[in-house]
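Q: give me a 3D structure for the following:
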Amino acid sequence: MDLVEALHAEGNTTCVVGAGGKKSTLYALAERLERAIVTATVRIPPFEEHVTEVRVTEQPLEALESNVEWPIGLVRAQERSDRYRGYEPALVDDLVAEIDDEVSIVVKADGARTRWFKAPADDEPQLPATADVVVPIVSAKIVGEPLDEEHVHRPERVEAVTGLERGEEISTTDVATVLSSDRGGFRDVPDEATVIPVINMVDDSTLEDTAREIAAEVHDRRDVSQVVLTCLLEEEPVVAVV
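A: This is a model prediction of the structure:
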């Protein structure tokens, strides 16, 4: 199964949240989708090398009225030289309502500051109501690492969801708990959206064993169709679909 099929991304609005490979997932999807828009509802670093162009505009629909080469990036403003500002979720909903059904939208819907694991803050994630698929992501490499700010974004939130204390070792159970929690990977997911957790950085057989343990525990906690294991640095990034 390829990445587009595994994440049900073709023709859908796919929102990626969590930590450990959000942007890489967006760009890998954009590369493989026939007609894709890459955007965000939060800040996003420059990503021109992953799309044909980035159009900076307050009116994304108007930006699509001129000639488009796919995939295209749409952002609201350039906030600083090292980041763009995304759109309000309602504006993404407006975009979804007007574009062709064959166009896929991939959305960065929260931040993690390059960490491997997180649980969302009160104002996260910023999900459009029209999201078809929500992809909570985590790095398999977080297992065995301490719960600290070096490895985890918002460690106090992970503490609250898992019962871990600062500095304690993160287990597969802790990761699965956050991925499957309404205070974690399922936070504010629209009722009609499909949740497909992704465990990324599955770079070798040992990490695959770890990821499969996490996937099994997610299935024990939530009714999800599948958990996708990825190594996004590979040409074929899907390691397994559990």
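Q: please make it C-alpha for all contacts and neighbour counts, starting now.
A: Fine.
Q: could you check how many residues crowd around Glu5?
A: Neighbours of Glu5 under the rule other Cα atoms under 10 Å: 10.
Q: what about it, which helix or strand?
A: Using DSSP states H and E, Glu5 sits within helix 3-6.
Q: which elements pack onto that helix?
A: When contacts are defined as 3 or more Cα pairs under 8 Å, 6 or more residues apart in numbering; DSSP states H and E, helix 3-6 packs onto helix 22-32, strand 238-241.
Q: got a list of contacts for the longest one?
A: For helix 22-32, the external contacting residues (Cα atoms under 8 Å, 6 or more residues apart in numbering) are 3-4, 9, 16, 36-38, 50-51, 71, 106-108, 137, 232.
Q: now do 6 Å
A: 16, 36, 50, 71 (Cα atoms under 6 Å, 6 or more residues apart in numbering).
Q: the next helix or strand after it vs helix 22-32, what angle?
A: Next helix or strand after helix 22-32 toward the C-terminus (DSSP H and E): strand 36-40. Orientation note: strand 36-40 sits at an angle of 160 degrees relative to helix 22-32 (axes from the mean of the first three to the mean of the last three Cα atoms, to 10 degrees).
Q: how many neighbours does Leu64 have?
A: Neighbours of Leu64 using other Cα under 10 Å come to 16.
Q: distance check, it against Glu98.
A: The spacing between Leu64 and Glu98, counted by Cα to Cα, to the nearest Å, is 11 Å.
Q: now do the helices in the chain.
A: Using DSSP state H, the helices of the chain run over residues 3-6, 22-32, 60-63, 89-98, 155-162, 172-179, 205-221.
Q: deepest-packed of those helices, please.
A: helix 172-179 (a mean of 24; mean count of other Cα atoms under 10 Å).
Q: quick revisit: so which of the helices of the chain gets nearest Ala77?
A: helix 60-63 (11.2 Å; Cα to Cα).
Q: Arg80 is nearest to which of the helices of the chain?
A: With Cα to Cα as the measure, helix 22-32 is the member of the helices of the chain nearest Arg80 (18.2 Å).
Q: the structure of the following sequence is requested for comparison with the preceding one:
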Amino acid sequence: MPTSLVDALEADSGVTCVVGAGGKKSTLYALADRLERAIVTATVRIPPFADRMAKLAVTKRPDDVVRSTETWPLGLVPAREGDDRYLGYEPATIDELTGHGGVPILVKADGARTRWLKAPAENEPQLPSSADIVVPIASVRIVGKRLGEEHVHRPERVAAVADLEVGDRISPADVATVLTSEAGGYKDVPDGATVVPLLNMADTPELEATAREIATEIRERRDVPRVVVTRLLEEESIVAVV
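A: Modelled structure (predicted):
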């Protein structure tokens, strides 16, 4: 059983993309902290994250920065948008970054506005064709909550995917359905990419038990190599690998 987050997500090389809700940025930063070298970037808007990187470059020419840097982890974004976020690169730009001495590339590929569960919009996710690993994420804490805007990004889309009504309570099976649906966590996954679902915020024994229940439901729906259960804000971030 993998005991490190890097091993559990197979993120030690290639392109790892995170989608979903409830821990995308935390996953990127936790991986970057644990890798000798890493590029952290996005294909969608991302809040400022210079304090989590050894170097942040705002550039239209990310190739040039990668070739010249000796400072890791390296954050890359094309431009700032206002005071509270950066823009993301086109997916094809991420494809062009591959092959730079085997440096792992970590990509935020959709947004969720700090909610705990989501289903993607029509133009999401923005996955590069070079994606090796896609990590659909949900917070375990969503179980038992009512389906609404307080905890769910685009609740009407989650309702459609999970056959729910807005206002219904969310079950472990509902979370698994969203994460494994072609209209949810599996949307637009490139051919050949491996999907590794991640369940975050399993901070108590009760939440860990809920995560294991979701993981069992996931495995009944999809042939995934593993489901990773985490508490990403802790130093020991792996709770279980199911």
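Q: format the contacts of helix 22-32 of structure 1 as JSON lines; extra columns: distance to Leu29 of structure 1 and neighbour count.
A: Output for the contacts of helix 22-32 of structure 1, formatted as JSON lines (distance: Cα to Cα, whole Å; neighbours: other Cα atoms under 10 Å):
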{"residue": "Val16", "distance to Leu29 of structure 1": "11", "neighbour count": "29"}
{"residue": "Ala36", "distance to Leu29 of structure 1": "8", "neighbour count": "27"}
{"residue": "His50", "distance to Leu29 of structure 1": "10", "neighbour count": "18"}
{"residue": "Pro71", "distance to Leu29 of structure 1": "10", "neighbour count": "24"}
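Q: what's the closest of those to Val143 of structure 1?
A: If you rank these by distance to Val143 of structure 1 using Cα to Cα, Val16 comes first, at 20.8 Å.
Q: how about the closest one, what's its match in structure 2?
A: For Val16 of structure 1, the aligned residue in structure 2 is Val18 (criterion: TM-score structural alignment).
Q: apart from its chain neighbours, what residue comes closest to that match?
A: Val135 (4.7 Å; Cα to Cα, 6 or more residues apart in numbering).
Q: next one: Ser130 of structure 2
A: Asp95 (5.4 Å).
Q: please tell me how far the counterpart of the one you found in structure 1 sits from Val218 of structure 1.
A: In structure 1, the residue matched to Asp95 of structure 2 (TM-score structural alignment) is Asp93. Between Asp93 of structure 1 and Val218 of structure 1 the computed distance is 29 Å (Cα to Cα).
Q: what is the neighbour count of the residue nearest to Arg212 of structure 1 when sequence neighbours are not counted?
A: The shortest distance from Arg212 of structure 1 to any non-neighbouring residue, by Cα to Cα, 6+ apart, is to Val242 (7.3 Å). Residues lying near Val242 of structure 1 (other Cα under 10 Å) number 13.
Q: Val242 of structure 1 and Ile196 of structure 1: what is the separation?
A: Val242 of structure 1 is 11 Å from Ile196 of structure 1, where distance means Cα to Cα.
Q: find residues that contact each of these two.
A: What both Val242 of structure 1 and Ile196 touch, as defined by Cα under 6 Å, 6+ apart, is the set Val227.
Q: who's in contact with the residue most central in space within structure 1?
A: Closest to where the C-alpha atoms of structure 1 average out (Cα atoms, centre = their mean) is Val16, at 1.9 Å. Applying Cα under 6 Å, 6+ apart, we find Val16 of structure 1 in contact with 22, 108, 134-135.
Q: how does it look with 7 Å?
A: Contacts for Val16 of structure 1 (Cα atoms under 7 Å, 6 or more residues apart in numbering) come out as 22, 107-109, 134-136.
Q: before we move on, what about Pro128 of structure 1?
A: Per Cα under 7 Å, 6+ apart, neighbours of Pro128 of structure 1: 89-90, 92-93.
Q: mind doing that once more with 6 Å?
A: 89, 93.
Q: same thing with the one 10 residues further on?
A: For Val138 of structure 1, the contact set (Cα under 6 Å, 6+ apart) comprises 19-20, 117, 199.
Q: okay, now Glu122 of structure 2: neighbour count?
A: 8.
Q: show me what it aligns to in structure 1.
A: Matched to structure 1 by TM-score structural alignment, Glu122 of structure 2 sits across from Asp122.
Q: so how far is Gly184 of structure 1 from its match?
A: For Asp122 of structure 1, the distance to Gly184 of structure 1 - Cα to Cα - is 11 Å.
Q: can you count the residues close to the corresponding residue of structure 1 for Ile46 of structure 2?
A: By TM-score structural alignment, Ile46 of structure 2 lines up with Ile44 in structure 1. Neighbours of Ile44 of structure 1 under the rule other Cα under 10 Å: 21.
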